[in-house]
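Colleague: return atomic coordinates for the entry below.
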Amino acid sequence: MAAVIDTLPSPVRLQAVAAPGQPEPTPALSQLYRGFEEELLVPLWTQIGSLMPPHPRSKAAPHLWRWERLKQLAAEAGQLVPVGRGGERRAIALANPALGGQPYATPTLWAAIQYLMPGEHAPEHRHTQNAFRFVVEGEGVWTVVNGDAVRMARGDFLPQAGWNWHAHHNAATEPMAWIDGLDIPFAYYTESQFFEHGRDQLS
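Modeller: Sure, this is the predicted structure:
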């Protein structure tokens, strides 16, 4: 395997340029850069402007999602999309318009409206991603975390650390929706995303 890897062309491309903060371009510097390329090395002085900019440069763009429209579409999904194993949750993610259609509100945040019909149960599972729930309106849903039932009502903010068992149950006579947030993009980027099914029914 090592011999195969050694034959791959280097993806590193370095160019000696005359610019502030850069060493003077010379044949010796160009030769040094060729050595860096061969050994898959990238010097900080050629990258610091993009790696450590003077202020944040988010890829996301400002966007306003209107709650009433989100709730309307979630209610339609409530009539068409079941909750259970497979999809796990009737959760509809916010896709920032500048992130190429990915289901991310920002580069590090997955946020969604989750919708439960009366009597519905979102089955137990756990994942390494950290999460929160923010209740915009309504009450009657209980979230069960590691066996402990927690009531959810308007204005509640419920943080949840990763790898804790959790499920949701709507004990009310009306549907309920809330905002979920998870650091899914961050976990995906760091290759630390894991998921496990729990009980199908809570006792």
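Colleague: from now on I want contacts and neighbour counts done on CA atoms only, so please keep to that.
Modeller: Will do.
Colleague: so what's M152 up against?
Modeller: 135, 139-143 (C-alpha atoms under 8 Å, 6 or more residues apart in numbering).
Colleague: roughly how far does the residue of the chain positioned farthest from its centre sit from L41?
Modeller: No residue in the chain sits farther from the centre than P27, which is 45.5 Å out by C-alpha atoms, centre = their mean. The gap separating P27 from L41 is 19 Å, by C-alpha to C-alpha, to the nearest Å.
Colleague: before we move on, what about Q102?
Modeller: In terms of C-alpha to C-alpha, Q102 sits 31 Å off from L41.
Colleague: all helices of the protein, in order?
Modeller: Secondary structure of the chain (DSSP state H): helices at 2-6, 27-38, 48-51, 67-80, 184-189.
Colleague: which one of these lies nearest to Q160?
Modeller: With C-alpha to C-alpha as the measure, helix 184-189 is the member of the helices of the chain nearest Q160 (13.5 Å).
Colleague: what's the local residue count around S50?
Modeller: As a burial measure, S50 scores 9 neighbours (other C-alpha atoms under 10 Å).
Colleague: what's it in contact with, if anything?
Modeller: By C-alpha under 8 Å, 6+ apart, no residues touch S50.
Colleague: tell me who's in contact with the nearest residue to K71 once chain neighbours are set aside.
Modeller: Residue nearest to K71 in three dimensions, not counting chain neighbours: A177, with 7.1 Å by C-alpha to C-alpha, 6 or more residues apart in numbering. Residues in contact with A177 (C-alpha under 8 Å, 6+ apart) are 71, 113-116, 135-138.
Colleague: now the second one, please; I'll put the structures next to each other:
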Amino acid sequence: MTQPSTAPDTAQDSPVRLQAVSAEGQPEVTPALEDLYRGFEQQLLVPLWTEIGDLMPAHPRSRAVPHLWRWTRLRELAAQAGDLVPVGRGGERRAIALANPSLGGRPFATPTLWAAIQYLMPGEDAPEHRHTQHAFRFVVEGEGVWTVVGRDPV
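Modeller: Model prediction:
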């Protein structure tokens, strides 16, 4: 008795779609190359020689557009959030991310950078958290504010 395979049976089941093209720096289009590409599709593999221009362009091609977030309006909305949203985990530390208008409403200023405003009321502590990305904190208003890095208040 044979077990059913969980791997895609044909390239049709795979999200990988490859097309051999005649272009400088590309292999010659042959039936053998087409067979190789079908094998790649079935095994969810992408040969980088077909993608290198998109993976490593000579110049950035960001979809982000310049946008100006006005501090006075951000401050008003953050203060409103201070009255309505708890600072605990439910309010995700009451952080409000800037969303670039050309990035589909996602919380990113650019595709590789995000920025957020955190609003804390006097005497409030935001819950501790960890993350792998770097974070820079700037206190715009207030005093007696610190963050803890490796158990050291900064």
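Colleague: make TSV out of the helices of the first structure and add distance to A98 of the first structure.
Modeller: What follows is the helices of the first structure, written out as TSV (distance: least, C-alpha to C-alpha, whole Å):
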stretch	distance to A98 of the first structure
helix 2-6	36
helix 27-38	33
helix 48-51	19
helix 67-80	19
helix 184-189	15
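Colleague: need the counterpart of the residue farthest from the centre of the first structure in the second structure.
Modeller: Aligned by TM-score structural alignment, P27 of the first structure pairs with P31 of the second structure.
Colleague: how about G84 of the first structure?
Modeller: That one, G84 of the first structure, aligns with G88 by TM-score structural alignment.
Colleague: got it, and P62 of the first structure?
Modeller: Aligned by TM-score structural alignment, P62 of the first structure pairs with P66 of the second structure.
Colleague: next: W178 of the first structure.
Modeller: That one, W178 of the first structure, aligns with nothing by TM-score structural alignment.
Colleague: returning to what we had before: what's the neighbour count on the match of P62 of the first structure?
Modeller: 9.
Colleague: now do the same contact list for it.
Modeller: Contacts of P66 of the second structure by C-alpha under 8 Å, 6+ apart are N100.
Colleague: do you know how far it is from P101 of the second structure?
Modeller: 9 Å.
Colleague: just the strands in the second structure please.
Modeller: Assigned by DSSP state E, the strands in the second structure fall at 95-97, 116-118, 148-149, 152-153.
Colleague: export those strands as JSON lines, with columns for distance to V21 of the second structure and mean neighbour count.
Modeller: What follows is the strands of the second structure, written out as JSON lines (distance: least, C-alpha to C-alpha, whole Å; neighbours: other C-alpha atoms under 10 Å):
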{"stretch": "strand 95-97", "distance to V21 of the second structure": "42", "mean neighbour count": "17"}
{"stretch": "strand 116-118", "distance to V21 of the second structure": "44", "mean neighbour count": "17"}
{"stretch": "strand 148-149", "distance to V21 of the second structure": "52", "mean neighbour count": "10"}
{"stretch": "strand 152-153", "distance to V21 of the second structure": "57", "mean neighbour count": "8"}
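Colleague: give the aligned equivalent of I117 of the second structure in the first structure.
Modeller: Under TM-score structural alignment, I117 of the second structure pairs with I113 in the first structure.
Colleague: give the buried residues for stretch 125-145 of the first structure.
Modeller: 125-131, 133-136, 138-145 (16 or more other C-alpha atoms under 10 Å).
Colleague: how far does it stretch from one end to the other?
Modeller: One end of stretch 125-145 of the first structure sits 10 Å from the other (C-alpha to C-alpha).
Colleague: the closest residue to M121 of the second structure other than its chain neighbours: how many residues sit nearby?
Modeller: The shortest distance from M121 of the second structure to any non-neighbouring residue, by C-alpha to C-alpha, 6+ apart, is to G82 (6.6 Å). Residues lying near G82 of the second structure (other C-alpha under 10 Å) number 17.
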